[in-house]
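> next one to model:
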Amino acid sequence: MNFDDTPQEAAFRAEARAWIAANAPKQYEEELRKSSLGGTVLKNVNILEVAKAWQKKKADAGWACLHWPKEYGGRGSSSIECVIWQQEEGPFGKLSGMFFIGHGMCGPTIMAFAGEAEKKKYLPPLASGEKVWCQLFSEPAGGSDIAGLRTRAEKRGDNWIINGQKIWTSGAHYSDYGILLTRTDPAVAKHKGLTMFFLDMKSPGVEIRPIKQASGASDFNEVYFADVTIPDSQRLGAVNDGWNVSLTTLMNERMSIGAGVSTGFPELFDFCNSLMLEDGPAIQDRSVRSRLANYAVKASGLKYTSMRAISALSNGERPGPENSIGKLVLGAMLQDIASYAMDLEGAAGALTSADEEIVNGQFQQMLLTSPSMRIAGGTDEILRNIIAERVLGLPGDIRVDKDVPFNKIPTKGR
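Below is the predicted model:
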């Protein structure tokens, strides 16, 4: 594969670079460069407001959600042009984190299953950042088994009444809309009785409770539904076909996580170039160089695996189960890099907050946050099963409840 720009791509890159140079919020550039997986933080400003302003400016100039059709708020660009934009946007791309779920997961699902009127109403403000979306899938009793969900949707006239609970919903506390997977028929096998909807997160009966994390942040939430009304026009796909609809969301989710999250390797490499150990610079230590080489190989593998997925998308193909590979490798790599950086730092790894210790605090936050990457979008175990069964063609796990009606599945051990 030739990664050099074609003349057309070079012209696109030059246009993008010039626009970013003239319009990016450069007053935040240094802070954004120092931000990592531990969390993008800007001092003395509301980062959501900054992110929305930058996204709206991009949308007004035709630089938002580049690969989306123009009528839905995009630019109609090729997948390669999207990659070029991400490269040129650099640290300012971290402001897009607020819209990661909406743009990477909810948007493609709406585009695939909503009616044309709904697409034209909801997608442009999603692309422009004026409206933020979240994904309401996981539940306390389901664990990694999304098909084990218990949130109920009951049809009443032209509406559906929702009761139940979701958990680990990222960004629910600042989201305007969400896509919601519910159970509409408990008398059939668990994968067959699900239906997908989208809803206004300010609807009566929706209660959001932030979850305090070990890192001190509250990015995740519990969401409760008590007789929430959703019109049938906001149903995505056919009744009881929600599992097939959710596969579009899940495949895009795993591809987005695998391709869109930093590995932490650039930060570690820069850190090792400046860190002094007892016997000299860390970068001159043979064991450190060996670990860095190992991480460099993995980071390169993730990059080109992502490029393979992008090439498939440019040919009009749907994201497939092979995209679970990138997410699986990324989650473990982030945790390993953060742990190794903390080992190198020693006691200094416990420091945070002070400006001169920004790098130390960065790895501490990365370590505290990294376990979530091995759970979000499917646990390591789930992803290994997907890769084994759907990519390698190995025999599937024995699933004793596969064809059992959901309401007949025991909920308690004997």
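> please make it C-alpha for all contacts and neighbour counts, starting now.
Fine.
> buried stuff in stretch 93-112?
Buried residues in stretch 93-112, counted by 16 or more other CA atoms under 10 Å: 93-111.
> now stretch 67-80
Neighbour count says stretch 67-80 has 67-68, 72-80 buried, by 16+ other CA under 10 Å.
> run this one through as well so I can compare:
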Amino acid sequence: MDLAEYRSAARAWLAGNTPAADGVDAAKTFMARLHDAGYSGITWPAEWGGQGLTQAEERAFAAAARDFSLPTYVFSIGLGMCGPTLLDRGTPEQKGRFLRKLLRGEEIWCQLFSEPGAGSDVAGLQTRAEQVEGGWLVNGQKVWTSVAQHADRGLLLTRTNADAPKHKGLTMFVVDMRGPGVTVRPLRDMTGRAHFNEIFFDDVHIPDENRVGAVDEGWSVAVTTLLHERLSISSGVGMSGQRDNPTSFEALSSAVDTGDPLVRDQLVELYLRSRALALFNQRLSQETKAGIFPGARGSAAKLLLAELTTFSADLAVSLIGPEAVADGHPLADAIALAPAMSLGGGTNEIMRNIIGDRVLNLPPEPRVDKNVPFKDLKVNS
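Purely as a prediction, here's the structure:
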């Protein structure tokens, strides 16, 4: 069928199958039906459970889904970060074991990078993986982990060699989040909700077959994940449509008096920023599928989204007034959460450093720890 027919068929399917119920069980049921209908993993290889279609079909489905509240948030980390990393860096056996279940919603994934002493400087992490008979023994702590309370699997970055410089002695694993020794605790934010978690690993055994990439070469795998993270955050992979964003152009336009020329001018600015980001994401996505590595430009997309999120939240308060932040107002949670977009996935300052260094070729900031063994660094001092 042509793209118009594909989009029409997708819209009709969503109209008849998008659940009114919320919660993880409803989300898993929906994902299974979405996959069976041919709309999950649209561009992923059919060999690993995807549909093997093109970016054109994926964009057509995204256009059809804009007006629906899809219960897919708990799968956003798996679909946008962990799954693409396994597609790029996993073994055929790992792809066969994990990807189809991810696409069908049978397993929820999380990403385990940040630690109390290693946020923006992820390579400073201290969670240790020691090689033992039959695999690895992991001890340490991770923090600010989304959907970990629901996760079945996690992509875990660990330190396996403290004698190497901090970027050289890391190794990536797939960890069973429901296995012995894994403890997940919620972290409540200013909205009163537990959007994030802290995770403790106490003598957690991971078989070597769950290692992603070579031993001590985990940083290159992590860079792949971080690239997909920034692209997925900026493009909204696994998120619902604009219907669920009360600070979007569509939502604000319907909530205020557009007869005021000053209001129209501000809304036009919001539309232009939103459209520019959408087109930039579309270009990066097309290049990725064509084998062109976006590199640090993914950081530019993430930075643009963070600035757009802040701008739209500020605009909402300006147009609606103080009641927008009152408890129970549809805008209150979105406004309270807006600053998080400038932190999660790398702060705005880190994004600007990456862009300056790797896109604009400006001189990098001096690094005194570049060739120093990790064990000799003063960590958390």
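> fetch the TM-score of the aligned pair.
Remark: TM-score between the superposed chains equals 0.93 [TM-score structural alignment, normalised by the length of the second structure]; 376 aligned residues with a CA RMSD of 2.0 Å.
> hang on, the earlier thing: from the buried residues of stretch 67-80 of the first structure, which two are the most distant?
Y72 and I80 (19.6 Å; CA to CA).
> for the second structure, what spans make up the helices?
For the second structure, the helices defined by DSSP state H cover 3-17, 24-36, 55-65, 76-77, 83-89, 92-103, 218-235, 249-255, 261-289, 297-320, 332-337, 348-354.
> how far is the third one from where the chain is centred?
The one in question is helix 55-65 of the second structure. 19 Å (CA atoms, centre = their mean, to the nearest Å).
> please apply the same query to the fifth one.
Remark: helix 83-89 of the second structure is offset 13 Å from the chain centroid, using CA atoms, centre = their mean.
> the second structure: which residue goes with F113 of the first structure?
Matched to the second structure by TM-score structural alignment, F113 of the first structure sits across from R89.
> ugh, typo on my part, it should be G102 of the first structure
By TM-score structural alignment, G102 of the first structure lines up with G78.
> for that match, what are its contacts?
Going by CA atoms under 8 Å, 6 or more residues apart in numbering, G78 of the second structure touches 102, 108-110.
> not including adjacent chain positions, what is the nearest residue to L277 of the first structure?
L344 (8.0 Å; CA to CA, 6 or more residues apart in numbering).
> any idea how far that neighbour is from A350 of the first structure?
12 Å (CA to CA, to the nearest Å).
> those two: which has the busier surroundings?
L344 (17 against 13; other CA atoms under 10 Å).
> relative to K298 of the first structure, how far out is the more buried one?
20 Å.
> same question, A312 of the first structure
A312 of the first structure is 21 Å from K298 of the first structure, by CA to CA.
> list the residues that contact T29 of the second structure.
G105.
> which residue lines up with it in the first structure?
When the first structure is aligned by TM-score structural alignment, the residue opposite T29 of the second structure is A53.
> relative to G129 of the first structure, how far out is that match?
For A53 of the first structure relative to G129 of the first structure (CA to CA), the value is 8 Å.
> just give me the match in the second structure for G237 of the first structure.
Using TM-score structural alignment, G237 of the first structure lines up with G213 in the second structure.
> what is the neighbour count of that match?
Neighbours of G213 of the second structure using other CA under 10 Å come to 18.
> A11 of the first structure now?
12.
> and it, what pairs with it in the second structure?
A11 of the first structure maps onto E5 in the second structure, by TM-score structural alignment.
> where's W219 of the second structure relative to T160 of the second structure, distance?
Per CA to CA, W219 of the second structure is found 11 Å from T160 of the second structure.
> actually, T91 of the second structure.
T91 of the second structure is 20 Å from T160 of the second structure, by CA to CA.
> who has more neighbours, these two?
Neighbour comparison, T91 of the second structure and T160: the larger count goes to T160, with 24 against 16 (by other CA under 10 Å).
> how about that one, what does it touch?
Per CA under 8 Å, 6+ apart, neighbours of T160 of the second structure: 128-130, 169-171, 215-216.
> mind checking what it lines up with in the first structure?
Per TM-score structural alignment, T160 of the second structure is aligned with T184.
> how much space separates its match from A172 of the first structure?
Taken as CA to CA, the span from T184 of the first structure to A172 of the first structure is 23 Å.
> centre of the chain versus stretch 338-346 of the first structure, how much separation?
26 Å.
> quick one: buried residues of that stretch?
Quick answer for stretch 338-346 of the first structure (16+ other CA under 10 Å): 338-342, 344-345.
> contacts for it, please.
Taking CA under 8 Å, 6+ apart as the rule, stretch 338-346 of the first structure contacts 264, 268, 277, 349, 360, 363-364, 366-367, 370.
> in the second structure, what stretch matches it?
With TM-score structural alignment as the criterion, stretch 338-346 of the first structure aligns to 313-321.
> next one: stretch 122-141 of the first structure
Using TM-score structural alignment, stretch 122-141 of the first structure pairs with 98-117 in the second structure.
> can you measure across that stretch, start residue to end residue?
30 Å.
> need the counterpart of V175 of the second structure in the first structure.
Looks like V175 of the second structure aligns to L199 there (TM-score structural alignment).
> now do R367 of the second structure
By TM-score structural alignment, R367 of the second structure lines up with R399 in the first structure.
> repeat for G134 of the second structure
In the first structure, G134 of the second structure lands on D158 (TM-score structural alignment).
> that match and G142 of the first structure: what is the separation?
Counting by CA to CA, the gap from D158 of the first structure to G142 of the first structure is 29 Å.
> more neighbours: which of the two?
Neighbours per residue (other CA under 10 Å) separate D158 of the first structure from G142, with G142 holding more: 14 against 9.
> identify the residues contacting the nearest residue to that one once chain neighbours are set aside.
Once flanking residues are discounted, G142 of the first structure sits nearest to G148: 5.0 Å by CA to CA, 6+ apart. Going by CA under 8 Å, 6+ apart, G148 of the first structure touches 141-142, 190.
> any idea which of those residues is the one closest to G331 of the first structure?
G142 (21.3 Å).
> how far away is that closest one from T411 of the first structure?
11 Å.
> what does G49 of the second structure correspond to in the first structure?
Under TM-score structural alignment, G49 of the second structure pairs with G73 in the first structure.
> that match contacts A127, correct?
Yes. Counting by CA atoms under 8 Å, G73 of the first structure touches A127, with 5.7 Å between them.
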